[in-house]
Structure formats: C-alpha cells, structure tokens
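1. Quick one, what's the 3D model for this:
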Amino acid sequence: MRYRRNYVAGGTYFFTVNLLNRQSALLVEHIDVLRESVRWVKQQQPFYIDAWVVLPDHMHAVLTLPDDDHDYSNRWREIKKRFSKSLPKTELLTDSNRRKGERGIWQRRFWEHTICDERDFWHHVNYVHYNPMKHGLVNCVIDWPYSSFHRALELGIYQSSWCGEELMFES
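-> Presented below is the predicted three-dimensional model:
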C-alpha cells in the first residue's frame, strides 16, 4: 500500500524532516544557511510558522498554509534544495544519490501530520518545543537556541520555566 499525503488548503501541519546522516550536526552547524533557506521560501510561497525547532540532525515544525494553498511538499523541497546548494560538496554519495542527482544530505521523504483540532495543535506545538529536552540536548527548554519557544515566550504563551507540561488554550 502506498502512503498518500493529506493536502488541505489553508491547513495546519506538523512535520519532521531528517538529515540522511542521523549522526550529523549539519543543521545547527549551518543554522544561518537553514534560516536563509526558510526565509527565501517563505517569501516566495508564504506560510506561517506556528512552531519550529532545529536539532543537529532533524527538525520539527508546525506550519499553517494560506487559505487557498495546500502545497507544503514544494515548500519542503525548496527549503532542502536551497540549504543543500549552499553547502560545500563534502558528503559521501551512494550510487542511488548519484543516479538521482541528489546531494545525500536529506532523507528523501518527510513525516507530515494534518492538525485536526485545537488539542492536536497544542500537543504538537508543545512536542516541538520540548524536543531538545527529549533528546537530552538541554535540561531546560529555554536553553535550546534554535527554537520558536523564545518567540512564544515573548508572546506570553509559555513561562520561562516550562519543561514540557501540557498547555491547552481555548480559542
């Protein structure tokens, strides 16, 4: 059976995007390149970042697309492509990478989940922000620099001491 992605115009989605080499720290080593790649794609094909965290070898995001748009796949393709093209070619390539003209930086696919309601939204936003602690990278969420947690803190959504407790907000 083949997996079919769920495309909903104006939808909100949770994503996990991984490097091919899960031992790599490429994403945080080149965080400015990644940020610029996201910024450029966001200008060309707008989306709203509800939550985002970048870890050494993968990233999670909760993104909302414009009401008339459902094309998150192309956004991820462009982010990955721009990031890859900005790096020197030092990675080892498999025969498959060479045949397909790939750099060998990213896993080909990404995980996506369509957010279905407010509870699901907050569950995934919290998961994104808690992830650096989950992976043992920090002892407190606030200590991870590559996270939208800091923006959410400024907006009063979290307290600086938040460490993964479930947060629920009624609209």
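2. all contacts plus neighbour counts: C-alpha atoms, from now on.
-> Fine.
3. pretty sure M59 belongs to a strand, no?
-> Yes - counting by DSSP: H, G, I helix; E, B strand; the rest coil, M59 is located in a strand.
4. Contacts only, for it.
-> Remark: with contacts taken as CA atoms under 8 Å, 6 or more residues apart in numbering, M59 is in contact with F15, T16, V17, N18, W52, V53.
5. Among those, the buried ones, what's the PyMOL command?
-> In PyMOL, a selection of the buried entries from these looks like this (16 or more other CA atoms under 10 Å):
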select buried, resi 15+16+17+18+52+53
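6. Among the contacts of M59, which are located in strands?
-> Judged by DSSP state E, strands contain the following of the contacts of M59: F15, T16, V17, N18, W52, V53.
7. Here is a second sequence; please produce its structure as well for comparison:
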Amino acid sequence: MPTIRHAHRLRTGRYSVPGQVYLITSIVQNRDPVFKDFEQGRLVVDALRKAQQEELALSLAWVVMPDHLHWLIELKDSTLTFVMARTKSRITFALNRSIGRDGPLWQHGFHDRAIRREEDLQAVARYIVANPLRAGLVERIGDYPLWDAVWL
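-> Down below sits the predicted model:
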C-alpha cells in the first residue's frame, strides 16, 4: 500500500458544525473501480441511507463513481470524522463480505468542503450528479444508476 505522506493535511482546519452542509469526497485505494459493478455500488447507497436513518446526516445529493464517492450532506449532531468512519467501515464490511475479499477499501481520510450559505445548493448537487457524464460513463445523467438528489 502506498504511503500518503500528506494525509494529515486532510484534517487541518476541519470543523464539524451541526446544520452545516458539506461536500465530501472519498476515494477507493489505488483508484480500484470496485463500484463499476451495480451491485457493489448499491452497497454504498445502502450505507448512505443507513447514515441518514441513524440521523448522522441528511443526504442532499450523492453519486457513486466506479472508484470514489461524492456526498452532499447536512451534518446532524455528529462529526464529519465519525460519519465518514462509520459509513466507510460499513461499506468496506459489506463489500468484503459480498465479493469474498478482506482488508481496507478506502484511501485514508476524505476531502470535505463546507458549503457557504450564499452558494446555490441545487447547483452543487447538479455538479455532483453530473460526474458520470463528465467522466464519459454515460451520455445522459439519467442513464447512470448510482446517484440521487433531494430536489428530484
């Protein structure tokens, strides 16, 4: 496994504020496209829904790409670190069990960006769900099965 020399910088300046909206990105180790298979991608969707059921975060929009995840959330009474640790752990466990693998799945850490109040949340959500289109995976956003947004 390659060493990430500056992974600690992902945490520098990180604040978890309940009620704040965040755009979170998490990447699979070595950019392995494990979620290109629909069934494996659905494991991610299940974990995102579980985080919402547990009232850790309100999912506003998300897209599961073959090798990473973009998730727009409103943080509830928790921390970003807790939400992501629990969600990534849940996905890893389910995927490992599903395909008979073991070991870590995700790169260490995650990237987060707090969305300013004046930003248009729907525009951010449109940008997120258009990722498969920009990546050339589909010709129309509606053709990609692993995304959702509350505005639809």
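8. Can you pull the TM-score for these?
-> The TM-score (TM-score structural alignment, normalised by the length of the second structure) is 0.78; 139 aligned residues with a CA RMSD of 2.2 Å.
9. if we can go back for a sec, output the ones in strands among the contacts of M59 of the first structure as JSON lines; include the columns distance to K81 of the first structure.
-> Formatted as JSON lines, those follow (distance: CA to CA, whole Å):
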{"residue": "F15", "distance to K81 of the first structure": "17"}
{"residue": "T16", "distance to K81 of the first structure": "16"}
{"residue": "V17", "distance to K81 of the first structure": "13"}
{"residue": "N18", "distance to K81 of the first structure": "14"}
{"residue": "W52", "distance to K81 of the first structure": "19"}
{"residue": "V53", "distance to K81 of the first structure": "19"}
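10. Just the closest of these to E112 of the first structure, please.
-> Nearest to E112 of the first structure among these is F15, at 4.6 Å by CA to CA.
11. what's the matching residue for that closest one over in the second structure?
-> By TM-score structural alignment, F15 of the first structure lines up with I24 in the second structure.
12. Helices of the second structure, residue ranges please.
-> Assigned helices in the second structure, in chain order: 38-53, 80-99, 121-129, 131-134 (criterion: DSSP state H).
13. how about the nearest residue to the aligned partner of S59 of the second structure in the first structure, chain neighbours excluded?
-> Matched by TM-score structural alignment, S59 of the second structure corresponds to I49 in the first structure. Leaving aside its chain neighbours, I49 of the first structure sits nearest to L63 (4.8 Å; criterion: CA to CA, 6 or more residues apart in numbering).
14. Which residue in the second structure aligns with that neighbour?
-> Counting by TM-score structural alignment, L63 of the first structure corresponds to I73 in the second structure.
15. Just to check, that match is in contact with A57?
-> Yes - the pair I73 of the second structure / A57 is scored as a contact, 6.0 Å apart, by CA atoms under 8 Å.
16. that older thread, tabulate the helices of the second structure in TSV, adding columns for distance to F110 of the second structure.
-> Shown next, in TSV, are these (distance: least, CA to CA, whole Å):
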stretch	distance to F110 of the second structure
helix 38-53	15
helix 80-99	8
helix 121-129	16
helix 131-134	18
